[in-house]
Each structure stands twice: as C-alpha cells, then as structure tokens.
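*Asks:* Curious how this folds, go ahead:
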Amino acid sequence: MSTVTASLPIARFTREEYLRLPESSPGFRFELLDGELVTMNDPLPRHQMVVMALGAALFGWAREAADRGQVLLSIDTDVGRDTILGPDLQWFAADRELPPTSERPWPVGDLVVEVASPSTSRYDARTKLARYLAAGAREVWLVAPDPLGARLVRPGGETALDADGVLRSPLLPGFALPLTALRDR
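*Replies:* Next up, the predicted model:
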C-alpha cells in the first residue's frame, strides 16, 4: 500500500479487488491509482467545512430547476484502467445517462471539485486533475482553503481566483459563489 503522505509497502489491486474493499475504514480513505492502493487520512474539519459549503451551494443551485443535474459528495469514480478516485464533489449534467445509485464506481462528473488538504494538494493538482480531464470531466475546480483561492481548469484553459474571486462556470448558468463564503465562520 502507498499513501500520499508517507511511503509504505506497495500493494497491487485490480479494479475488482478494490471494489470488494470496505467502502470506508475509520481514519482512512482509499483510492486506486494504476492498480496501486492509495491511502489518505480522513480530512481535517476545515477541509470538510469547505466541501460542505461548496456542496450546499451547488446542491441548492441544482435543486432550483429540474434541468440542473445532480450533485454528489465523494464517490468512487472510474477514471481509467485500474484507477478509481474519490473527488470531494461532482456535478453531473441533467442529460447524462448515469448508473443506478446502488452501483459503484460511477463515471467522472462533468464538473469535479477537489478541496486541497495539506497532505494531498500536490496529488490533487497533478495526478488527479490530469486523470479527471482525460476521463471526460469538462471542468475541474481545485479549491484551496488556506490561503483561500481556486483554480478552474477546463481542457485548453485555466482561470486562477484569489480570495476575492467568484466561482462561476459556463456549465452552471446562474451559479455564482464568492470564495469569501468559504471562510471560517
């Protein structure tokens, strides 16, 4: 097994073996990267507060109209051969054909959101970002709680936002969330 924060013995898993693992273990989350099990510590409260604020804003926006798709928190997401990642949030367009809600893994969302943690920010920004885009994500948001900021990445382009920026997307008409809404309360 390997971890994002420390090097441990490597365990190889097939997709099928990974999917037979428990969905969660106290204190750890798992992902599968090219057949290698990646373990991560559970996120800190600050990370979870930002994920919840983003998720609430996206969910609220999606619930305002029937054609605004579906927002999900971290789920096993198929991003390639023997690679299953768990982004913090995803939005799926209303016209997407999706598997039953009792199945895993799911396809990559149209919008994928990763909130940086001190131990995983490089992994999110380098490895996972490229995998999401290659698997068909139309946009990826990399949100940093401290210092507050975000990168909005689309195939062929990127926008950086500082703490005074506003999260918007051409995929989400009418959605606007000032990053200041993600500050500690």
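
*Asks:* going forward, measure contacts between C-alpha atoms and count neighbours the same way
*Replies:* OK.

*Asks:* Can you name the residues that contact residue 155?
*Replies:* Residues counted as contacts of residue 155 (Cα atoms under 8 Å, 6 or more residues apart in numbering) are 133, 138, 139.

*Asks:* hmm, try it at 10 Å
*Replies:* Contact analysis of residue 155 by Cα atoms under 10 Å, 6 or more residues apart in numbering lists 130, 133, 134, 136, 137, 138, 139, 140.

*Asks:* Could you also give me the structure for this next sequence, so I can compare it with the first?
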Amino acid sequence: MGLTVHELTKLQADYPDYRMELVDGEVNVMSPSGYEADEVSIELAAQIRNWVRPRQLGRVTGSSAGFVLPNSDTRAPDVSFVKAERLRRSPRSFAELAPDLMVAVKSPTDSVAKLRDKIQEFLALGTQVGILINPESRQVEVYRLGQEAIALNDGDILTIPDLLPGWEVGVADLWPLVFE
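*Replies:* Sure thing, here's the model as predicted:
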C-alpha cells in the first residue's frame, strides 16, 4: 500500500532538507537542481510574476510549492501558475489542483524523456500548458494536450496567450548572464 499525502507531509516535517514528491504512492526524493537550471527557473518565474501580480491574474510559484493532483500524486514543478479564479487564497500546505501552467527545467541529472512524460501527466490531469526548458540545448518546448509540441530557440519569443495575454519573453533572455 502506498503513502498518503498526510504521510508525505509528516516525512517532509521530519526531513526538511529534502524535497519530495509523491508519485503513485511512492516517495521520490528530489536532488537539488543544478545552479544553471535554478537560475533559469527563477528568471522565468520572475518574468511571469512581474506580469501577473500587477494584473492580479493569479499565483506564480517555484519548485517548493506542491500540488496534490486529481490522481492523488503530489508534485512540485520548477515553476507554476494558477489562475486567480481557481485559487483565490494561497493554501498553507499543498494546492489541491493541477496548475494551469507547469514548467520543468532540465538539470544535469534529468532525463529529457522523463521530463516530457511528467509534462504529459500534468496535461492529462488538467494543466493547460506545460513547458520544458533545456539550458544545455538552449531550447524551450511548449506542450498543450492533444497538440504537437512547439520548439523555440534563441531568437524566438515565448508567449502563452491562452493564460497570460500580452506577456512575452525572448528565449535568449532566459539563459544566465555571462560576466566577462
């Protein structure tokens, strides 16, 4: 028999230095992401938050925010967005819904195939847009349920008009700066 969300919460209280997800009743301990991957996550989250907050469009979170999904898994995307009308107040613990937008940023130890599978799982559970960011290849893939993925590269503009009308960011602006 698998673990419950309540048991996961207790485990996290007992081991606060570990990031954990609950998938199919099993605990996955998440290793820290690479520095570059985290910097990319923070940049995207900041870009989205700076658009969302003054317009009161919803909530933007990073990798510490967990979601109890409709299938009872508890997952934590690297960046997520939930529309205001779906989450009027921030829950103290996990949000019990699938985020409208979830972002996975590939770190050095991640498998691109597994990240794509994770995005498809979120889409099947109600997420509208999933994004895979790969700093190694400097590519962004945008997924929507039942549609072909859209691949973006440096020189392209990332937009999410169905969730964030008017918002855009250049793909090249997501990558960490190089100080010479």
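
*Asks:* Could you write me a ChimeraX select line covering just the buried ones among the contacts of residue 155 of the first structure?
*Replies:* Only the buried entries of these go into this ChimeraX selection, using 16 or more other Cα atoms under 10 Å:
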select :130,133,137,138,139,140
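
*Asks:* Could you check which residue of the first structure pairs with residue 144 of the second structure?
*Replies:* In the first structure, residue 144 of the second structure lines up with residue 154, judged by TM-score structural alignment.

*Asks:* now do residue 106 of the second structure
*Replies:* So, by TM-score structural alignment, residue 106 of the second structure is matched to residue 116.

*Asks:* Would you state the helices of the second structure in chain order?
*Replies:* With DSSP state H as the criterion, the second structure has helices at 5-14, 35-55, 112-124.

*Asks:* Residue 161 of the second structure: which of those is closest?
*Replies:* helix 35-55 (12.3 Å; Cα to Cα).

*Asks:* so how far is that closest one off the chain centroid?
*Replies:* 11 Å (Cα atoms, centre = their mean, to the nearest Å).

*Asks:* And for stretch 155-175 of the first structure?
*Replies:* 16 Å.

*Asks:* Next: stretch 86-95 of the second structure.
*Replies:* On Cα atoms, centre = their mean, the centre of stretch 86-95 of the second structure falls 16 Å from that of its chain.

*Asks:* got the contact list for the aligned partner of residue 75 of the second structure in the first structure?
*Replies:* Under the alignment (TM-score structural alignment), residue 75 of the second structure pairs with residue 85 in the first structure. Counting by Cα under 10 Å, 6+ apart, residue 85 of the first structure touches 30-33, 38, 74-79, 105, 108, 128, 131-132.

*Asks:* what about residue 105 of the first structure, neighbour count?
*Replies:* 18 (other Cα atoms under 10 Å).

*Asks:* give the contact list for it.
*Replies:* Here residue 105 of the first structure is in contact with 15, 19, 75, 76, 77, 78, 79, 84, 85, 86, 99 (Cα under 10 Å, 6+ apart).

*Asks:* that older thread, ok, so of the contacts of residue 85 of the first structure, who is nearest residue 47 of the first structure?
*Replies:* residue 74 (12.9 Å).
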